[in-house]
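A.B. asks: Pasting a predicted model and its sequence here:
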Amino acid sequence: MNAIVQTILIGIGATLTMDIYALVLKALGIKTLDYRFVGRWIGHLPKGRFFHHKIFDSPPITGELMIGWVAHYLIGITFAFLLVAVHGKKWLAGPSLLPALFIGLITVTAPFLIMQPAFGFGIGGSNLPDPNKARLMSLITHSVFGVGLYISALIISKFTT
């Protein structure tokens, strides 16, 4: 299996791991990100609107839920490519946890510095009612993504050796 296909599968697997974690949280009554708002944000970009006072109050976009989910998985795949770009194809053959976890933690900068400010939540969720809780949830979720990168790479490497 070539490195590009491996990396795409690792990104999908890691994102799926994060989604399974979100389902567990939801079952426990803990609210997580609704990807339709990612789709809404993306849908407003061609109209020149990057920042929203509150994304919840912005007009809905046709297909926003599908747009949000597709973007979510494409972002996960992109971060998997970042991991391989930083650690090389050698990592694909012998995945280790620390590089994957490191990339997972680095990816938390995307919601802190891009998504949350664009959604009207402020940098690092500073405008949310409990910003420290939001930050901790983001850190944990992105750590789970990092673990998902590792587990997915480990599984895929078993089929490629």
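C.D. replies: Arrived safely.
A.B. asks: use CA for all of it now, contacts and neighbours both
C.D. replies: OK.
A.B. asks: which one's the longest helix in the protein?
C.D. replies: In the chain, assigned by DSSP state H, the helix with the most residues is helix 131-160.
A.B. asks: The residue nearest to residue 60 when sequence neighbours are not counted: how many residues sit nearby?
C.D. replies: Once flanking residues are discounted, residue 60 sits nearest to residue 40: 6.1 Å by CA to CA, 6 or more residues apart in numbering. Neighbourhood size, residue 40 [other CA atoms under 10 Å]: 23.
A.B. asks: Can you point out the buried residues in the host helix or strand of residue 69?
C.D. replies: Assigned by DSSP states H and E, residue 69 belongs to helix 64-87. Neighbour-count burial for helix 64-87 flags 64-65, 67-69, 71-77, 79-81, 83-84 (criterion: 16 or more other CA atoms under 10 Å).
A.B. asks: Quick check: next helix or strand after that helix?
C.D. replies: Once the chain leaves helix 64-87, the next helix or strand it forms, by DSSP H and E, is helix 89-93.
A.B. asks: sorry, back to before: can you name the residues that contact the residue nearest to residue 60?
C.D. replies: For residue 40, the contacting residues are 55, 58-61, 64-65, 67-68, by CA atoms under 8 Å, 6 or more residues apart in numbering.
A.B. asks: Included below, for side-by-side comparison, is a second structure:
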Amino acid sequence: MATELIIFILVVGIGSTIVLDLWGVFTAKIGWMPGTHWPSVGRWLLGIPAGHLVLDGTDTRPHTLSEAAVGWIFHYLIGLAYAVSFPLFWGIGFISAPTVFPVFLIGVIVSSLAGLIVLMPGMGGGIFARKLPNAGAMIVYVLVAHVIFAIAQYLLALLLA
């Protein structure tokens, strides 16, 4: 069972995060919204210990390799954490019989709220993107992206079941 658990976490966590990234590439290509800039997230995360809780846009230095690595690793660790939450909160049986409600709750609600009330403010956009000129469009983008993410989580979980 431990092997099944590890495979579930890796496939669902990494696979759905890849799908989310592909969605970001697609939306950027069609000119809707660019995906999250993970090197900037890395800069934000690395600045937190020094008391820089919000990126203010004044740091125009090129991003470093370490910032990019931290941002991308963080992104995929979060995807893995969401995958861990299914068997953790709904039991190990979720792996063999995934259901829609947990995936909707974690994949859409929790992940969207995390983006809109933690990541967005940290990146300087304010809670629910209120500091951005396109706040409404950004909220819609986040919700649609996380619906895509949740669909990927569910389909990958079904594939493994």
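C.D. replies: Cool, the structure landed. Bear in mind the structure is a predicted one, so any value in this text is a computation, not a measurement.
A.B. asks: Pull the contacting residues for the one residue sitting closest to the centre of the first structure.
C.D. replies: Ranked by distance to the mean C-alpha position of the first structure (CA atoms, centre = their mean), the top residue is residue 76 at 5.3 Å. Going by CA under 8 Å, 6+ apart, residue 76 of the first structure touches 11-12, 14-15.
A.B. asks: which of those lies closest to residue 119 of the first structure?
C.D. replies: The nearest member of those to residue 119 of the first structure, counting by CA to CA, is residue 15 at 21.2 Å.
A.B. asks: can you count the residues close to the aligned residue in the second structure for the closest one?
C.D. replies: Using TM-score structural alignment, the partner of residue 15 of the first structure in the second structure is residue 17. For residue 17 of the second structure, the count of nearby residues is 25 (other CA under 10 Å).
A.B. asks: Quick check: the helix holding residue 69 of the first structure compared with the second structure, mean distance?
C.D. replies: Superposed on the second structure, helix 64-87 of the first structure shows a mean distance of 1.2 Å to its aligned residues (mean CA distance after the TM-score superposition for the first structure).
A.B. asks: which residues of the second structure does that helix align to?
C.D. replies: Mapped onto the second structure using TM-score structural alignment, helix 64-87 of the first structure spans residues 67-90.
A.B. asks: Repeat that for stretch 127-140 of the first structure.
C.D. replies: With TM-score structural alignment as the criterion, stretch 127-140 of the first structure aligns to 131-144.
A.B. asks: What residues of the matching stretch count as buried?
C.D. replies: Neighbour count says stretch 131-144 of the second structure has 135, 138-139, 141-143 buried, by 16+ other CA under 10 Å.
A.B. asks: just stretch 18-32 of the first structure next, same as before
C.D. replies: Buried residues in stretch 18-32 of the first structure, defined by neighbour count with 16+ other CA under 10 Å: 18-19, 21-22, 32.
A.B. asks: Show only the entries of the residues you listed found in strands.
C.D. replies: Among the buried residues of stretch 18-32 of the first structure, no member falls in strands (criterion: DSSP state E).
A.B. asks: Can you tell me which of these end up in helices?
C.D. replies: Those of these lying in helices (DSSP H): 18-19, 21-22.
A.B. asks: if we can go back for a sec, residue in the second structure paired with the residue nearest to residue 60 of the first structure?
C.D. replies: Applying TM-score structural alignment, one finds that residue 40 of the first structure aligns to residue 43 in the second structure.
A.B. asks: name the element that match belongs to?
C.D. replies: Going by DSSP H and E, residue 43 of the second structure is part of helix 38-47.
A.B. asks: buried residues in that helix?
C.D. replies: Residues 38-46 are the ones in helix 38-47 of the second structure that count as buried (16+ other CA under 10 Å).
A.B. asks: how much does it stray from the first structure?
C.D. replies: With mean CA distance after the TM-score superposition for the first structure, helix 38-47 of the second structure averages 1.1 Å from its match.
A.B. asks: now that helix, how far from the chain's geometric center?
C.D. replies: Here helix 38-47 of the second structure is found 14 Å from its chain centre; the criterion is CA atoms, centre = their mean, to the nearest Å.
A.B. asks: Over to stretch 11-21 of the first structure?
C.D. replies: Relative to its chain's centre, stretch 11-21 of the first structure lies at 9 Å (CA atoms, centre = their mean).
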